[in-house]
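Enquirer: Sequence and predicted structure are below.
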Amino acid sequence: MAGSSAVLEDDSTLSRLDRLFFRLESFLALLGGITIFLLVLLAVVNVLGRWLFNLPVSGYIDWVEQAMAVFAFFGIAYCQRLGGHIRMDIVIGSLKGRALWISEFTSTLIMLLLTSVLVYGSYLHFLRAFNNGDSSIDIGLPVWPAKLVVPIALLILAIRLILQLWGYIRAIKNNAAKPIAVPLIEDAATQAANEAKSVSGFDEDQNS
């Protein structure tokens, strides 16, 4: 079962696009994290306000429902770039060379097709809410901004998948052992070492 994976870089056009797009994905993931932090603060204010002054935040549930779309979807492409989505790799983990990259290409292509359908469907859902003026039940917040987040986030995921398909095509063509711009499968020991390094805050240079 795969966790996060390594992504190699070089000076090629694909790698430059990968790094450039990763900045956007990182920014959106940061927005998702900030949204969670603000929701925590809002929950604290709501609880203390109700407890101390019998004055909860008006429309608290409505605000939470709107914000959920941001932190639930804005980090999807970021996680895909790092190979952080949980998946079963019992079979593909035993593959090597072109067989591995063909398998990864096929699964990524299927993901792209499904994501494209979801982009179209979620956009229609947003458009219907926008045209109808749908709003939340409690304080009447317009719901179309939250619904617009979904097709935007999925479109960014689709672009990420296209970049990864490009990387897998290069890997298949060149029979590369470690291609760039795609998440590489790491064994359990390597994943554990990388996670320990990230938690500790020290790198190899600092330890040496």
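Expert: All right, it came through fine. Residues are numbered from 1 along each chain as shown.

Enquirer: For the rest of this, base every contact and every neighbour count on C-alpha atoms.
Expert: Noted.

Enquirer: gap between the longest helix along the chain and the chain center?
Expert: Secondary structure of the chain per DSSP state H: the longest helix is helix 13-53. How far helix 13-53 lies from its chain's middle: 12 Å, per C-alpha atoms, centre = their mean, to the nearest Å.

Enquirer: do the same with stretch 142-158
Expert: Using C-alpha atoms, centre = their mean, the offset of stretch 142-158 from its chain centre is 13 Å.

Enquirer: quick revisit: against which helices or strands is the longest helix of the chain packed?
Expert: Under the contact criterion of 3 or more C-alpha pairs under 8 Å, 6 or more residues apart in numbering; DSSP states H and E, helix 13-53 touches helix 60-73, helix 76-82, helix 144-174.

Enquirer: next up, a second structure to put side by side with the first:
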Amino acid sequence: MMFLTLADVIGRMFDNPIVGTVEVTELIMGMMIYLGVGYTTIHRGHIRVDILITRFSPRVQATLDTITFFIAFVFMALVCWRLFLQAASRIENNDITQIWEIPVWPVAYVMAIASILMVTSLGLQLALAARATFAAPAGGPSGQ
């Protein structure tokens, strides 16, 4: 994708851009984002601001994790459901890109399937956080 964009920019300098670069870049970008977010979720690589959280007891930390994972799980489950509906609609309407006439539905399904990866990961992390909520000591960090 980077080389395609670079070649297009160089082509524009010589008044000869690559036709359809924008639509191909958009399709690739959509897949990269959903696959990347799912991968990052699995490896718990999302940014966390723990300046305040680390001051709480393990049980409170686990409870906050449970709440945030639950919200993220519900939101991403809805996004996943809507992505599958959107992908089916893309097939039904025979949606294609304007210039190269590339079918859009395969990209839509890749995004939907990648969101399953994220929802599954969030579900597992939610279960682990909920278990930690009830297993964590009730007192402070030393268990008092």
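Expert: Happy to help now that I have it. Everything numeric here is computed off the predicted structure, so don't read it as measured data.

Enquirer: ok, back up a step: out of the helices and strands packed on helix 13-53 of the first structure, which one sits most buried?
Expert: Among those, helix 76-82 has the highest mean neighbour count (mean count of other C-alpha atoms under 10 Å), at a mean of 22.

Enquirer: nearest spatial neighbour of the most centrally placed residue in the first structure, skipping sequence neighbours?
Expert: The first structure has residue 76 as the residue nearest its centroid, 1.8 Å off, counting by C-alpha atoms, centre = their mean. Excluding the flanking residues, the one nearest residue 76 of the first structure by C-alpha to C-alpha, 6 or more residues apart in numbering is residue 157, at 6.6 Å.

Enquirer: any idea what that neighbour aligns with in the second structure?
Expert: Under the alignment by TM-score structural alignment, residue 157 of the first structure pairs with residue 118 in the second structure.

Enquirer: mean shift between stretch 121-133 of the second structure and the first structure?
Expert: Compared with the first structure after fitting, stretch 121-133 of the second structure has a mean deviation of 1.8 Å; criterion: mean C-alpha distance after the TM-score superposition for the first structure.

Enquirer: Give me the contact list for that stretch.
Expert: 38, 41-42, 58-63, 65-66, 69-70, 72-73 (C-alpha atoms under 8 Å, 6 or more residues apart in numbering).

Enquirer: Pick out whichever of the residues you listed sits closest to residue 25 of the second structure.
Expert: In terms of C-alpha to C-alpha, no member of the contacts of stretch 121-133 of the second structure lies closer to residue 25 of the second structure than residue 38, at 19.9 Å.

Enquirer: The closest one -> the first structure?
Expert: So residue 38 of the second structure corresponds to residue 77, using TM-score structural alignment.

Enquirer: ok, its match to residue 153 of the first structure distance?
Expert: As judged by C-alpha to C-alpha, to the nearest Å, residue 77 of the first structure and residue 153 of the first structure stand 7 Å apart.
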